[in-house]
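Undergrad: just need the structure, nothing else, for what follows:
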Amino acid sequence: MTAGTTPRLAIWQLDAVSDGSDLPVLAEVDVCIVGAGAAGVAAAVTCAEAGLSSVVIEKYGFAGGAAVAGMSGTICGLFQASDRSSTPVQVVRGFTERFMVGLEQRHGLTAPQPYGKTWTVAHDPLVWRETADDMLTRAGVRVLFHTAVTGVVLDGDRHRGVVIESNAGRAVVLARRTIDASGDGAVAVRAGLDYTFGDEGAIQNPTMFFRLGGVDAAAFWQEWGADTICSEATTHRIAAASDAGLDLPRKKIWAFATPQPGQLLVNATRLSGADGRMLNVIDPEDFTEAEILGRRQVREYERFFRDAFDSCRGAYVIDTGVEAGIRQTRTITGVETLTNDDVIGLRKRPDGIARSPWPIELHVGERPKLHWLLDDFYEVPYLALVPERGEDIIVAGRCLSAEHEALASCRVTAQCFEYGQAAAVATVLSLQSSSAYRELAGERIRSEMIGLGSEL
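TA: All right, here's what the predicted structure looks like:
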């Protein structure tokens, strides 16, 4: 762990919380889901459709998490990588597929696009929000936007809810089970549960995605090439522009077609401190620096695109992410941990609750490091979602228990949808059987997920 990554413990005991106290009870539900990104939306919808009273808490005024606020913009982790096949082979479905259908129905999703040895699809961020809104409301989830979690309610070591803060004041949501889908382990860590932070304190670089409008798309792809990852020729042009004075720290960049005509989604920036240090995006000062520097870098890359490609002469930045794109922060210490060897060895397991064919994509240093998983996938164990200590809490999303390089593969959007559904299935079974999360068999979770359409 590094300085500035551990919030002061914010724990209230259950017997100190009641209506009429300084901590009024806003709601009492079966399950509270913190975070409305891919994992949180999947968890909330699945719980509500199973008949559980569910509330989801989200700090922004919309669902989407890194996919929307961070504008990651793609659903990665769907397709196998291959040196042999030129046809995308989709190996992840389940809630991921269900959400994609919702995007497609609203014309908010592209066809598969080549990404090195694999493929990905890009979505429209507004359509993502609308799809999530529709699914959450149809399922009967109570949604609290513009609301932050500031503490937890415990009964001994049992999680009994969260303390929330909004412009309306402070209140409590009591819940029989809690799903931490915050991405940062915000609930688990506030309760004092164990975690790690990157590779001995070093985390992957954040980035600032942006959308570029005013592009002659047909001409652009002729200039750029078929792959969304830039060619060596473009890398050399970036290096030359950098030598000429533009602030272009990343030379290997990506551009994706979007569902809207004349637009590109660009992942080009690499954010580090003005003094070259790693930015700890849990620390608000570092997070702020990342976003200010990110927006400045976006303008430099905008200038590069206009100067380097005839198809972009009239291009302009439509918008950037609401926040910097975060790849990694806290990782809980789970009952089980997805290891680097599990990923490299393409390990299958009877308790696996999600497939991942995505490469180890480690964003450190001058250019991303890629280790491709060819024509295969590995599976993530159920107990990687269950904290080693604490009762009645489970995590979903990028804060699952995984070693550093393993996390660089398993953290992407398609898998996060599946972690959310797995956490929800486990919550339903836990409440039905009055069992602890760690007592549930991963094989049972897997079986239920197959029944819900997951390909396992």
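Undergrad: please make it C-alpha for all contacts and neighbour counts, starting now.
TA: Will do.
Undergrad: Leu154 should be in a helix, yeah?
TA: No. Applying DSSP: H, G, I helix; E, B strand; the rest coil, one finds Leu154 to be strand, outside a helix.
Undergrad: and the helices in the stretch 51-200 of the chain?
TA: Counting by DSSP state H, counting those that start in this stretch, the stretch 51-200 of the chain has helices at residues 94-105, 125-139, 186-190.
Undergrad: wait, doesn't Ala241 sit right on Arg303?
TA: No. Counting by CA atoms under 8 Å, Ala241 stays clear of Arg303, with 9.8 Å between them.
Undergrad: please report how far the nearest residue to Trp119 once chain neighbours are set aside lies from Glu232.
TA: Here the nearest residue to Trp119 in space, its sequence neighbours aside, is Gln113; by CA to CA, 6 or more residues apart in numbering that works out to 5.2 Å. For Gln113, the distance to Glu232 equals 19 Å [CA to CA, to the nearest Å].
Undergrad: could you give the number of residues near Asp22?
TA: Per other CA atoms under 10 Å, the neighbour tally for Asp22 reads 12.
Undergrad: that one - that's part of a helix, no?
TA: No. Using three-state DSSP, the secondary structure at Asp22 is coil, not a helix.
Undergrad: isn't the residue nearest to Trp119 right up against Leu78?
TA: No. Counting by CA under 8 Å, Gln113 sits too far from Leu78 to count as a contact (11.6 Å).
Undergrad: what's the top helix by length along the chain in contact with?
TA: In the chain, assigned by DSSP state H, the helix with the most residues is helix 284-308. Here helix 284-308 makes contact (CA atoms under 8 Å, 6 or more residues apart in numbering) with 206-210, 212, 237-238, 241, 246-248, 268-273, 279-281, 312-317, 320, 323-324.
Undergrad: let's compare: structure for the following, please.
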Amino acid sequence: MNLSVLELEIPCLVVGGGPAGFGAASAALRGGCETIVADRHGFLGGMGTAAGLSCYLNHLGVDVDLSSPVYRSFRQQLIDMKSHYYDAHTQADYYEPEVCKLGMEQAILKAGGKLLYHSILSNVYREKDLWVAEFLSKGSRVRIRCRYLIDATGDADPSAMAGAGLFHGNQSSGATQPMTMVVQMGGFDPQAWAASGRRLIEGRYVAEGDQYAAQVSLARSAGEWSIPRENVALFWSMPHDPSRITVNGTRISGLSSCNAMETTRAEVEGRRQAQELVAFFRKYIPGFENVYLYQTGPQVGVRESRRIVGRYTLTEDDVRSARIPESSVMLCAYPIDVHSTEGTGTQYEDNGSIYGIPWECQLPVDLENVAAAGRCISATHEAAGSFRVMPTCMGLGEAAGTAAALAWKNKDTLQSIAGADIRHEMDRAHAAAGNLIPSTQFSFGSHIPAQI
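TA: Okay, the predicted model is just below:
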């Protein structure tokens, strides 16, 4: 049977509806640039919903909220929907994934955006001065022509198909940070937890990170723990029901999310580890004696895969030296947090650095009117271990969408838009919402990225 072909043309196409894609579409629409978001799932949210990772690590910079206007609006939307709490100790916002899906979808549609779900990107090519993206969809093929193409897939799929240069994993071997199957448990007893001397947030919620190394060691000695990590990375309560606990504690090493067979193996191994994780909590951790496996993430969580080769490559030295170039479009204070590609440890460097991410990191070399957003921007393995958190990714998406709106208004290319102009537009959005503007709290240097 031949599939029918649906032809669409639009100024801006965002491929990937995760935090970066949501930020990109929201900003483009805010600036008057008609936009469609395409995603392979039937909902938005990316790792925050598809992987069940409902913890958004929003680290402050010397007590300043560095998050972007779109992120703050999204957070307020979830607060209004009574689906959020914040923990100052972990510096994280916690959300209900199902409400995230609904909230993001409503925000895009209310702003006049269009959505395309259940669509797998199959080809990207140039046609005169437009990009053409082809998707395999339910019962049809979809062909979208656009002037501006924003790659928010995490794996840099559109950029790869368009011919961009790519990094994969670390510089030495190409190995990536491990994947994680996010696990949700039911049956947790918050009061038993509190009675053991542990804290409850707002008298209801649990949120703890890097815990239980001693118990993990005991379980490993007893043959009850085969997960290649030394502790439990993070676990937290769900806002609507504190008896449900989400755990980031599995580790799936040595596999690539850009390989279908390896991703399949990762999904299978993640579910195996999930059973082990639940048994561990039942035996060793107070308040978890009666927990059961509520669900695993609809897909395995991915920390790292491909990144574009951009006009500038963010390095770990940029992060450690707290550089804030004039062309920075996003500020970040999250530490370098790199889970070992092979072993059980984690490289965690928290020196209080606040650094800037230049616009040039989002622009693939030699590709016109393509911008990357989120974890697939141009960076080294170590630098990517810092900015990959979802609030920062949403801000990078907002920067790309802001650039698309400016370019559309001026009949220009993405490459011609200056990072400072993008940042000023985002500052205006902060001011319009009554927010403290992060960029006014820090000094931007004269250093302009020169890498190509």
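Undergrad: tell me which of the helices of the stretch 51-200 of the first structure sits nearest to Ser53 of the first structure.
TA: helix 125-139 (10.2 Å; CA to CA).
Undergrad: tell me, that closest one lands on which residues of the second structure?
TA: Using TM-score structural alignment, helix 125-139 of the first structure lines up with residues 97-111 of the second structure.
Undergrad: need the contact partners of that stretch.
TA: Stretch 97-111 of the second structure is contacted by residues 22, 25-26, 29-30, 43-45, 48-49, 52-54, 74, 77-78, 81, 83, 114-115 when judged by CA under 8 Å, 6+ apart.
Undergrad: on that earlier part again, buried residues, the longest helix of the first structure. List them.
TA: Within helix 284-308 of the first structure, the residues that count as buried by 16 or more other CA atoms under 10 Å are 286-287, 289-291, 293-295, 297-306, 308.
Undergrad: find the nearest non-adjacent residue to the alignment partner in the first structure of Thr296 of the second structure, please.
TA: Counting by TM-score structural alignment, Thr296 of the second structure lines up with Thr320 in the first structure. Distance criterion CA to CA, 6+ apart; nearest residue to Thr320 of the first structure, sequence neighbours excluded, is Phe210 at 4.1 Å.
Undergrad: and Gln113 and Glu232 of the first structure? Which one has more around it.
TA: Gln113 (17 against 11).
Undergrad: mind listing what the more buried one touches?
TA: Contacts for Gln113 of the first structure were tallied using CA under 8 Å, 6+ apart; they are 119-121, 227-228, 256-257.
Undergrad: sorry, back to before: how close does the residue nearest to Trp119 of the first structure sit to Thr234 of the first structure?
TA: Distance, Gln113 of the first structure to Thr234 of the first structure, using CA to CA: 19 Å.
Undergrad: what of Pro261 of the first structure?
TA: 23 Å.
Undergrad: cool, and Arg303 of the first structure?
TA: 14 Å.
Undergrad: same question, Gly156 of the first structure
TA: Counting by CA to CA, the gap from Gly156 of the first structure to Thr234 of the first structure is 58 Å.
Undergrad: when the two are compared, which one has more neighbours?
TA: Thr234 (19 against 11).
Undergrad: so who does the more buried one touch?
TA: Counting by CA under 8 Å, 6+ apart, Thr234 of the first structure makes contact with Trp224.
Undergrad: and it, which of the three is it?
TA: Classification of Thr234 of the first structure by three-state DSSP places it in helix.
Undergrad: list the contacts for the closest residue to Leu3 of the second structure other than its chain neighbours?
TA: Distances taken as CA to CA, 6+ apart place Ser140 nearest to Leu3 of the second structure, at 4.7 Å, with adjacent residues excluded. Applying CA under 8 Å, 6+ apart, one finds that Ser140 of the second structure lies in contact with 3-6.
Undergrad: quick one on the thing from earlier: need the helices of the stretch 51-200 of the first structure in a markdown table with distance to Val412 of the first structure, can you?
TA: Listed next are these as a markdown table, based on distance: least, CA to CA, whole Å:
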| stretch | distance to Val412 of the first structure |
| --- | --- |
| helix 94-105 | 12 |
| helix 125-139 | 16 |
| helix 186-190 | 19 |
